[in-house]
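Q: okay, here's the prediction I keep looking at, along with the sequence it came from:
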Amino acid sequence: MTLPAPLTGVVPPVCTPLTPEGEVDVPSLLRLVDHLVGAGVHGLFVLGTTSEAAYLTDRQRTLVVESVVGHVGGQLPVLAGAIDMTTPRVREHVGAVTRAGAQAVVVTAPFYTRTHPEEIARHYRLVAAASPVPVLAYDLPSGVHTRLPAEVVLELAAQGVLAGLKDSSGDLAGFRRVVAGAREQCGSTGFSVLTGSELLVDAALALGADGAVPGLANVDPHGYVRLDGLCRAGDLERARAEQERLCALYRMVDAGDPARMGASSSALGAFKAALHLRGVIDCPLTAEPQIPLTQEEVRRVGKFLAAAGLL
């Protein structure tokens, strides 16, 4: 299967279920994929932030892509993160995930060392030149400590270097600039602008975004597919109500005590606890060294699920 141009709709960043020993739990992963596909999502993004890609070994990353691509069997596109510190390492990941069957790769700016916008642009050109599949940029300043300048993204889009952007910057004004610029500069080339926000999907689609990559869609894929459909149908009142229901459900990410764990442990732990409570995955474990939720914190997650009608 080739990547649609543009890619539209709901593309969940798929959680990576783990066994108690910390290995990829492939049966649970495939049940999660069935849970998402059955809800009508429009694509799958593996090896992103919500997938805990940063914690997985290269062997585990390859296993995830091979398992998901083999299970989906061309029903919908599978995008894979090729995320690492430097261009040579990213190019190696691109080779591994495309050999495993990914139809597109999602790439952040380089990180660890400080970079200049010219170096970021060079990074994407070198990665795209080596990639047999489309490359989407991933704006993740919370993880790589660099913003992707809108002018760089738009220049690379117009040149055909980038096929899209997953924006997890939290900057709605900057996102709007990319959406408008892509419409102006790229015309019908099929550049996809996707929001990574769980909370602003209705606003992003109203601005002209092509779709969303919300981590919470692991837990409630039907809700996000419903929201996407309502927005596209112009049913703004019902879309707002659905977005507000999802915003209330998203509050589960704060279930963990900030005095004993980081925000990532709390959020990813909550998503996995919710999937476990819903019977989708066998074990809610997050990768080391993240701190697991306590039983009381898991009960808190369950209350959010019940309030959203998911238990």
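A: Cool, got the structure.
Q: only C-alpha atoms from now on, for both contacts and neighbour counts.
A: OK.
Q: got a list of what the residue lying closest to Asp84 once chain neighbours are set aside touches?
A: Distances taken as Cα to Cα, 6 or more residues apart in numbering place Val90 nearest to Asp84, at 5.4 Å, with adjacent residues excluded. By Cα atoms under 8 Å, 6 or more residues apart in numbering, the contact set of Val90 is 82-84, 107, 127.
Q: now, which of the residues you listed lie within helices?
A: Per DSSP state H, helices hold the following members of these: Val127.
Q: and which of the contacts of Val90 is nearest Asp228?
A: In terms of Cα to Cα, no member of the contacts of Val90 lies closer to Asp228 than Val107, at 24.8 Å.
Q: could you pull out the strands for this structure?
A: 9-10, 44-46, 78-81, 104-108, 135-139, 164-167, 192-195, 211-212 (DSSP state E).
Q: dump those strands to CSV, plus mean neighbour count.
A: Shown next, in CSV, are the strands of the chain (neighbours: other Cα atoms under 10 Å):
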stretch, mean neighbour count
strand 9-10, 26
strand 44-46, 26
strand 78-81, 29
strand 104-108, 28
strand 135-139, 26
strand 164-167, 25
strand 192-195, 28
strand 211-212, 28
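Q: so which of those strands gets nearest Leu311?
A: Of the strands of the chain, nearest to Leu311 by Cα to Cα is strand 9-10, at 22.5 Å.
Q: helices and strands around the closest one, which ones?
A: The elements that strand 9-10 packs onto, with contact taken as 3 or more Cα pairs under 8 Å, 6 or more residues apart in numbering; DSSP states H and E, are strand 211-212, helix 221-233.
Q: which of these sits most buried?
A: Highest mean neighbour count among the helices and strands packed on strand 9-10 (mean count of other Cα atoms under 10 Å): strand 211-212, with a mean of 28.
Q: need the residues that contact that one.
A: Taking Cα under 8 Å, 6+ apart as the rule, strand 211-212 contacts 7-12, 192-197, 201, 205, 228.
Q: mind redoing it with 10 Å?
A: When contacts are defined by Cα atoms under 10 Å, 6 or more residues apart in numbering, strand 211-212 is touched by residues 6-13, 42, 166-167, 192-198, 200-202, 204-205, 224-225, 228.
Q: ok, second structure coming up, stack it against the first:
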Amino acid sequence: MTFPAPLSGVVPPVCTPLTPQREVDVPSLLRLVDHLMAGGVHGLFVLGTTSEAAYLTDRQRRLVVETVTGHVGGRLPVLAGAIDMTTPRVLDHVREVTAAGAEAVVVCAPFYTRTHPAEIARHYRLVAAASPVPVLAYDLPGAVHTKLPADVVLELAAEGVLAGLKDSSGDLAGFRTVVSGARLHPGITGFSVLTGSEVIVDAAMAVGASGSVPGLANVDPGGYVRLDRLCRADDRAGARSEQERLCALFGMVDVGDAGRMGASSSALGAFKAALHLRGVIDCPLTAEPQTPLSETERERVGKFLAAAGLL
């Protein structure tokens, strides 16, 4: 299945605000959705990496999707991650998130054991055959330890199995191979290719990206919408300037002490601290077992926000 029109523009991977007891903070999540929509985004992606989907229970995952789709009410497309280790478990998630209102599912390759490209292709075919909504591939080698081969993605796109690709590999050359391959393939139409790399959106758009899925857009949705508009207007100088401003803001992901926390704890903690400091969410905590930022580290996030004119 495909979207009525190809998915494009800025589609933030929505953070999942939590209470001090690590339950989904529904009022904060609603304010975050309003904040993103006020920034002019073109869609929303829940239950991805930035949403901490891997740390949420199935009950919490469904609550997130129901909350967001119910609040958006069809004003924007809502995509939901259906992320798990095996095809049967992914199919369970597809049933849950589509019943909760998701208009597309975003699916990574199977993981835990290494999977052959032929098995990856079979995985997506089985998911697409059972899904009532379009399926996007999620290229996330840092988490699933498999880089989606461009030829497999293009083959599945030509078959109509995949409606798009969210590429979070950071591999711009590989990204370009998919973009150009989709453009030149006579059997591929309406296929969306979006970058999930915050710091190369302008470069990805220059080679033909449909749009972006930047985690930092939670903090500054207007900045990424502005960048998208500049890229589409072919204002290279303006796009470069806005991208460099966002790159400087992205420096907040390194505020966490690498001696006591992982990069994910630092980055997601920084996004949530920024949203807390901006008054969007009530609590900046991340899900267990991630290490929370210290007060000093959260203050450093505030300095990044001030430098970007967001405080």
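A: Yep, it's here. Treat the numbers as computed from the prediction; the structure is a model and nothing was measured.
Q: TM value for the aligned chains?
A: The TM-score (TM-score structural alignment, normalised by the length of the first structure) is 0.99; 310 aligned residues with a Cα RMSD of 0.9 Å.
Q: so what's the residue mapped onto Arg226 of the second structure from the first structure up against?
A: Residue pairing (TM-score structural alignment): Arg226 of the second structure is matched to Arg226 of the first structure. Neighbour list for Arg226 of the first structure: 10, 39-41, 238-239, 242-243 [criterion: Cα under 10 Å, 6+ apart].
Q: swap in Leu36 of the first structure?
A: For Leu36 of the first structure, the contact set (Cα under 10 Å, 6+ apart) comprises 10-12, 14, 30, 42-44, 217-222, 225.
Q: now do Arg240 of the second structure
A: 200-203, 227, 230-231, 246.
Q: make JSON lines from those residues and add distance to His276 of the second structure to it.
A: Shown next, in JSON lines, are those (distance: Cα to Cα, whole Å):
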{"residue": "Ile200", "distance to His276 of the second structure": "26"}
{"residue": "Val201", "distance to His276 of the second structure": "25"}
{"residue": "Asp202", "distance to His276 of the second structure": "28"}
{"residue": "Ala203", "distance to His276 of the second structure": "30"}
{"residue": "Leu227", "distance to His276 of the second structure": "24"}
{"residue": "Leu230", "distance to His276 of the second structure": "29"}
{"residue": "Cys231", "distance to His276 of the second structure": "30"}
{"residue": "Leu246", "distance to His276 of the second structure": "19"}
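Q: out of those, the closest to Leu184 of the second structure would be?
A: Nearest to Leu184 of the second structure among the contacts of Arg240 of the second structure, counting by Cα to Cα, is Ala203 at 19.8 Å.
Q: for the closest one, the count of nearby residues, please.
A: By the measure other Cα atoms under 10 Å, the count of residues near Ala203 of the second structure is 18.
Q: what's the answer for the one 3 residues further on, then?
A: Close neighbours of Ala206 of the second structure, defined as other Cα under 10 Å, add up to 14.
Q: could you report the distance from it to Cys108 of the second structure?
A: 25 Å (Cα to Cα, to the nearest Å).
Q: same check on Leu194 of the second structure?
A: 14 Å.
Q: same question, Leu44 of the second structure
A: For Leu44 of the second structure relative to Cys108 of the second structure (Cα to Cα), the value is 18 Å.
Q: Pro13 of the second structure too?
A: For Pro13 of the second structure, the distance to Cys108 of the second structure equals 15 Å [Cα to Cα].
Q: equivalent analysis for Gly196 of the second structure, please.
A: Gly196 of the second structure is 13 Å from Cys108 of the second structure, by Cα to Cα.
Q: what is in contact with the two at once?
A: Joint contacts of Gly196 of the second structure and Cys108 (Cα under 10 Å, 6+ apart) are 138-140, 165-166.
Q: farthest pair within those residues?
A: Leu140 and Leu165 (10.7 Å).
Q: what touches both of those two?
A: Joint contacts of Leu140 of the second structure and Leu165 (Cα under 10 Å, 6+ apart) are 107-108, 148, 196.
Q: can you give me the helices for the second structure?
A: Ranges of helices in the second structure, per DSSP H, are 26-38, 58-72, 87-99, 117-130, 141-144, 150-159, 172-184, 201-206, 221-232, 236-250, 263-277, 295-307.
Q: okay, those in CSV with distance to Thr50 of the second structure next?
A: Formatted as CSV, the helices of the second structure follow (distance: least, Cα to Cα, whole Å):
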stretch, distance to Thr50 of the second structure
helix 26-38, 13
helix 58-72, 13
helix 87-99, 17
helix 117-130, 23
helix 141-144, 12
helix 150-159, 23
helix 172-184, 21
helix 201-206, 17
helix 221-232, 14
helix 236-250, 14
helix 263-277, 7
helix 295-307, 17
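Q: out of those, nearest to Glu52 of the second structure?
A: Of all the helices of the second structure, helix 263-277 sits nearest to Glu52 of the second structure, with 8.3 Å by Cα to Cα.
Q: just checking, Glu198 of the first structure touches Asn218?
A: No - here Glu198 of the first structure lies out of contact with Asn218, judged by Cα atoms under 10 Å, at a distance of 11.1 Å.
Q: more crowded one of those two?
A: Asn218 (24 against 19).
Q: contacting residues for the more buried one?
A: 11-15, 32-33, 35-36, 50, 224, 271-272, 274-275, 280.
Q: neighbours around Gly6 of the second structure, how many?
A: For residue 6 of the second structure the amino acid is Pro, not Gly. Neighbour tally, Pro6 of the second structure, other Cα under 10 Å: 15.
Q: just list the residues touching the closest residue to it other than its chain neighbours, thanks.
A: Distance criterion Cα to Cα, 6+ apart; nearest residue to Pro6 of the second structure, sequence neighbours excluded, is Gly190 at 5.0 Å. Listed by Cα under 10 Å, 6+ apart, the contact set of Gly190 of the second structure reads 2-7, 157, 160, 163-164, 182-183.
Q: thank you, goodbye.
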